[in-house]
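> Predicted model follows, preceded by the sequence.
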Amino acid sequence: MASYISGQQRSVSSSQQADRQQPIRAGQMLHGKMIKSLGNQQMEVQIGGRTLTAVLSGVITEGESKWFQVESAGPPPVLKPVKADGSGKPDVQQLLQSIGLGGNKEVKELLSSMIRQQQPVSAEKLTAAAGLLAGTSDKKEGLSVIKWMMSKEMPLKDALFQPLLSANKGVSSPLNGLLNQLTSQLQQAGPINQVMLSINKPYSNVIHDQAVQQLFEKMTSGTATEKNQSLEAMKTMQILPKSATLTNWHHSLQTPSAKQVEGMINALRAIPQTQTVQNQIVQLQEGLKALQTGDTRQLAEAVIRGQGVLQQSKPQSQLYSLQILQVPSGSTSQHPAFMQALGDVQQTIGQQSSTAIQLMLKDLIQKMGSDYEARIQNTGNPAETAQTLKAQLVSLLEMPGLTAQVRESAEQVLNRLNGMQLLSSDNGPQQQLIMQFPFELGDHQTDVMMKMNGKKKSDGSLDPEHVRVLFYITLSELKESIIDMNVQNRVVSLDIYNEHHQLDLLAKPIIPVLQSALEKAGYAFSAVKFHNTKEVDPPILNPAEDALSSIYHKVDIKI
């Protein structure tokens, strides 16, 4: 099944690339149609979606289509017919031999593909492609990536090729394996280890952080006993220093920035406006005023309470408090106060609930640092930006004295993150997002690959009423699975691909639970369809071979 999912065993038909009005350059090979003779060897030629006047050498008939080599860019450009084979197409082998690439079968396939799609061809592109392919062991995968780069008119540079190649191998090379490899090679613990641990075990990290939030709430608003026990627990966990007391604990944490606090205020304004919520907004605003006089405790306590109010209304809310105060990750502890908080959180959000999954996804996306470059420019708190995996990898690679093994492993992880970012695209009203991240399901660690396509709203955000999401996940019992979710006008339909027979019978009892959960979230449920991958091809998740099979064998459950 993996071979189908990665797209390596299915032929994919590519549509002709739209002409992008790129300038004509000497040495290029172009496909054109003769429109009208203008005399003096000049002719009106249609190339792609444009018409231009060119000087042609040789006898050409109006209405004839040919491949030409650009002898001079002009104006007007001078075009020379290319020697064709028996089918009227350029002689591929002769062309490659003329630039010293006659024996390269991958470049021959690339050139043939470009000719079929009537893409402009140049010796410069082919030579660059040959150089990239020479440095990769998987020529077929490398060729797929190069074709994709050409379709997006990307420069054929190694700095782009390597990240894209890594991202394209996402299914066969899980991210959690790359992270584990790097963790084992780093001899000294440091910030990057903490970030990688939290990413590799997202559920454990979410539960831990929620429990720490509870400790802060009890330390600031609980009974005298709860305050002292929570303080001692956080000192044991090295979240607060040993010298911390109930009156000075805030001095050991980051001074909140006004921009971050405003983010929490806006989040509070977005939930139902009870008196408690409105009072909390006022307390945060008063805390900001007190901050100007050097009083940080009032705002720190308001931030902790504000988080509690947010979570009472919306349990899946982002943990603004720990971010604003830059609370250290700390260690796990058997302290009774922490264990009590941990148990309360697990009972509240559950392990497989939608709340737990939403919290995990939000935490993962933030900690991965996919928006690292944008946050460097826009964030009001550089320290917050540094607490992402991408930022830590950049810092690690700048350190002197790294071993070759550590450098290679760090570059592999950074290439994967950069590649996913490059594969994501923003095309006018349409947006595509491709991500890969580790995921916990009980004791089973796996990877999730996600590809999301949807419309953008006027404010630039993704329209939740019209979106398609593909998930690829390997489960402990069901193994490789693809979930294809389509949302149209807030009506959800699912296609599930797996190699197991009778999966529809196993899933039938939980369909009502799914329907109920979607309705609570404001969506209607249409149908779920099960497809056996031994009989049909699932959607391809390999971004460089992105195509869908047009015929499915489906087992339907209608609701």
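It's in.
> Could you use CA atoms for every contact and neighbour count after this?
OK.
> Where does residue 162 sit: helix, strand or coil?
Three-state call for residue 162 (DSSP: H, G, I helix; E, B strand; the rest coil): helix.
> In addition, the following structure is provided for comparison:
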Amino acid sequence: MFQANVVSNLVRGLDPIHTKSVNLRPGQVFQGTITHLYPGQLAQLQMGNMQLSAHLEAQLEKGRQYWFRVQAGGEGIPRLKVLENVPPQTRESGAQPQNIQQVLRQLGLPQGGNHERLLQHLSQQNLPFSRANLAAGAELMQQSQLAARESMPIIQNMMQQGLPMSRDVFQAMGAMAQNQSFGATAEGLMQQLGQLTSGNPQAAQLQQMLGNMLQRSDPMGMTSFGQSPTDTPRLAGVFHGLIQQVQGGNPQLQEQALSVLRDMGVIRSGEGAQTLMDQFKAAVLRPENQAMVQTLWPQLFSGNQAGMPLSQMSSQAVFTMLMGQVQLNQSGAMESLTQLLMGGQNPSQGNQQGNTPLMAVDSLDRWLHTQPAATQQLMAAVTEGRPQQFMMAGSQDVAMLRQFLQQMGLQHEQQMVQQFDKGEQMNARQLDTLKGQLMQFLQQNQSLPQAVQQQAEFLLSRLTGYQLMSMDQQGPTQHLLFQVPVKMGDVFQDMTLQWDGRKKSDGTIDENHCRILFYLHLTELDETVIDVQIQKRVVSITVFNDIEKPEAFQLLQPLLESQLKEKDYHLSSLKWQQPETDSLPPHLKPQPGDSLWRNHDDQGYQGMDVRI
């Protein structure tokens, strides 16, 4: 089974983009095999899949495996000393228990228990470590409720990234490794907070913050917060999706969408898309409907509009333009749009068929719950979503994502330091982020229901984990990792994004040269990885998925090319690949018999540079 659980595997030490190097520091200990001996006490060693040269302070035997301690004073080439009283062994024999105990004795650490288990793990992973690392890691294992086999990869990753060996960091990295969904947990916490909001302003503020964020993350507009199941905002996304299919390029889906609109009473039996567009344009232009038009399309009244008036445009052009910009995230917006589509008649009188907007909404609600077999393909297309449906969030382009990341509070600590340096106190803006409100909520509410406490602590730890995983800055490159909750069907899922790019002189990411990986779990396509590589604004995209390439996949290319062209990018290739071992890039290859991707040291990299 192809696995796309990138976060868990990043915590285990797999970085899909960067090839890691080793940075040996005085006092670190590691196990290596002598591969070549040279005059002047120089030798070449192999540590896992890496080769390095070093000064040795003892006569050693080629082909034997030793434990080394890095000495201070090496210039250019590290100076190593063999640990005393730890007998050498063959590479095939691996780290023997007696050798592990001897190493612990040399380091002055207790033998057995977590110290021995962790040392054995680090030896198998060929990871250099210090005495302090080993002692702190064993203590974290003792404090953790996780099993040793789950704790050790987290500690390994903390060492590899040079993170503080603290309990808070361990919990943050542990939250990253869990299969638990960020979006589903946020939704669960929001619902639980509804029982605590009475007399608890922190709970009310946090609930409102979570509600706003999740509503922006619902491309279908179906998330209802404190509303009844039949409330119309939850249907707005589906309705908008139906309208988009009316003007879509698939004749079969277009006819299915028109059939649903006929059942709703929006258009009469036998009428088609042109009739719908004609009566919609006429309704939009009527003076008595201008209040509804202004609510749905405030940009038309901003005074900044230019171009041909609506009255001079064709019905299809008016329909396409307005449906691409409609804002349905307000109370009553769907009823207003339905009324305009029905010809703008008095809502109490209805249209020529006697139907009212509320009756149409009820019909849509029934269709959504019954989903007749004849329109299941349509429902799948609407659910999977077109890019325009993200307009339901009331945002444009990447502004939605930028605002979402700001609201998550991934710059919380940096802003606090800046304010402290300026001698300023924490302001309200500081708490206007999810991380800030979670911290305040947990600090000021010591007695919480267990479910609420666990959910809030998980979200806080996961946010900190995003920050830690994005700290891996290598020279001129910048590395970011985060997750965005997106509602697919009835549940929230996490869309994981990993972004690597060159940094400009001002520290911002160079949008001309970057790589973005999207990790998704879709209802129909299941686990999917999208690899986007950009060089000089030339874009190549590869989609990795278990199933065969859908017939409609290549039909997306013209639309994708035109959308990218509007942003001054050129699409060079669009590929669909099934993740067979031979076709996958090294960072996406699954390990046979393992449900997780292979660890970094198992990927067969050769000739890595050693950074001293």
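Thanks, I have it. As the structure is a computational prediction, the values presented were derived from the model and not from experiment.
> Assuming the best superposition, what's their TM-score?
Remark: TM-score between the superposed chains equals 0.62 [TM-score structural alignment, normalised by the length of the first structure]; 427 aligned residues with a C-alpha RMSD of 5.1 Å.
> Quick check: the gap between residue 268 of the first structure and residue 262 of the first structure.
10 Å (C-alpha to C-alpha, to the nearest Å).
> Between the two, tell me which one has more neighbours.
Higher neighbour count among residue 268 of the first structure and residue 262: residue 268, with 22 against 15, using other C-alpha atoms under 10 Å.
> Contact partners for that one?
277, 281, 306, 310 (C-alpha atoms under 8 Å, 6 or more residues apart in numbering).
> Need the buried ones from those residues selected in ChimeraX.
Only the buried entries of these go into this ChimeraX selection, using 16 or more other C-alpha atoms under 10 Å:
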select :277,281,306,310
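> now, the most widely separated pair of the contacts of residue 268 of the first structure?
The distance between the two most remote of the contacts of residue 268 of the first structure (C-alpha to C-alpha) is 10.8 Å, for 281 and 310.
> List the first helix or strand encountered after whichever strand or helix holds residue 376 of the second structure toward the C-terminus.
Assigned by DSSP states H and E, residue 376 of the second structure belongs to helix 376-384. Sequence-wise, the next helix or strand downstream of helix 376-384 of the second structure (DSSP H and E) is helix 399-408.
> average gap between that next one and the first structure?
Compared with the first structure after fitting, helix 399-408 of the second structure deviates on average by 1.8 Å (mean C-alpha distance after the TM-score superposition for the first structure).
> Alignment lookup: residue 366 of the first structure to the second structure.
Aligned by TM-score structural alignment, residue 366 of the first structure pairs with residue 406 of the second structure.
> so who does the aligned partner of residue 511 of the first structure in the second structure touch?
Alignment note: residue 511 of the first structure maps to residue 557 in the second structure; criterion TM-score structural alignment. Residue 557 of the second structure makes contact with residue 574, according to C-alpha under 8 Å, 6+ apart.
> if we go to 10 Å?
The contact partners of residue 557 of the second structure, by C-alpha atoms under 10 Å, 6 or more residues apart in numbering, come to 563, 571, 573, 574, 575.
> What of residue 185 of the first structure?
If you count contacts by C-alpha under 10 Å, 6+ apart, residue 185 of the first structure has them with 179, 403, 405, 406, 407, 409, 410.
> Repeat that for residue 144 of the second structure.
Contacts of residue 144 of the second structure by C-alpha under 10 Å, 6+ apart are 138, 150, 151, 167, 170, 171, 174.
> Format those as TSV; extra columns: secondary structure, neighbour count and distance to residue 215 of the second structure.
Converted to TSV, these look like this (DSSP: H, G, I helix; E, B strand; the rest coil; neighbours: other C-alpha atoms under 10 Å; distance: C-alpha to C-alpha, whole Å):
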residue	secondary structure	neighbour count	distance to residue 215 of the second structure
138	helix	23	42
150	helix	16	34
151	helix	23	35
167	helix	16	33
170	helix	24	31
171	helix	21	28
174	helix	23	27
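> now the residues you listed as CSV including distance to residue 414 of the second structure?
Converted to CSV, those look like this (distance: C-alpha to C-alpha, whole Å):
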residue, distance to residue 414 of the second structure
138, 31
150, 31
151, 29
167, 21
170, 20
171, 20
174, 23
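> circling back to that earlier point, would you mind measuring from the match of residue 366 of the first structure to residue 440 of the second structure?
Distance, residue 406 of the second structure to residue 440 of the second structure, by C-alpha to C-alpha: 17 Å.
> How about residue 160 of the second structure?
From residue 160 of the second structure to residue 440 of the second structure the distance is 32 Å (C-alpha to C-alpha).
> Secondary structure class of residue 34 of the second structure, three-state.
Per three-state DSSP, residue 34 of the second structure ends up strand.
> Around the closest residue in space to residue 240 of the second structure that isn't next to it in sequence, how many other residues sit close by?
Closest residue to residue 240 of the second structure apart from its sequence neighbours, by C-alpha to C-alpha, 6 or more residues apart in numbering: residue 389 at 7.2 Å. A count of nearby residues for residue 389 of the second structure, using other C-alpha under 10 Å, gives 23.
> From the contacts of residue 557 of the second structure, which land in helices?
residue 563 (DSSP state H).
> want to try TSV for the contacts of residue 557 of the second structure, with distance to residue 476 of the second structure and neighbour count as columns?
Formatted as TSV, those follow (distance: C-alpha to C-alpha, whole Å; neighbours: other C-alpha atoms under 10 Å):
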residue	distance to residue 476 of the second structure	neighbour count
563	29	14
571	25	19
573	27	12
574	28	17
575	29	15
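> Which of the contacts of residue 557 of the second structure sits closest to residue 84 of the second structure?
Nearest to residue 84 of the second structure, judged by C-alpha to C-alpha, of the contacts of residue 557 of the second structure is residue 575 at 56.0 Å.
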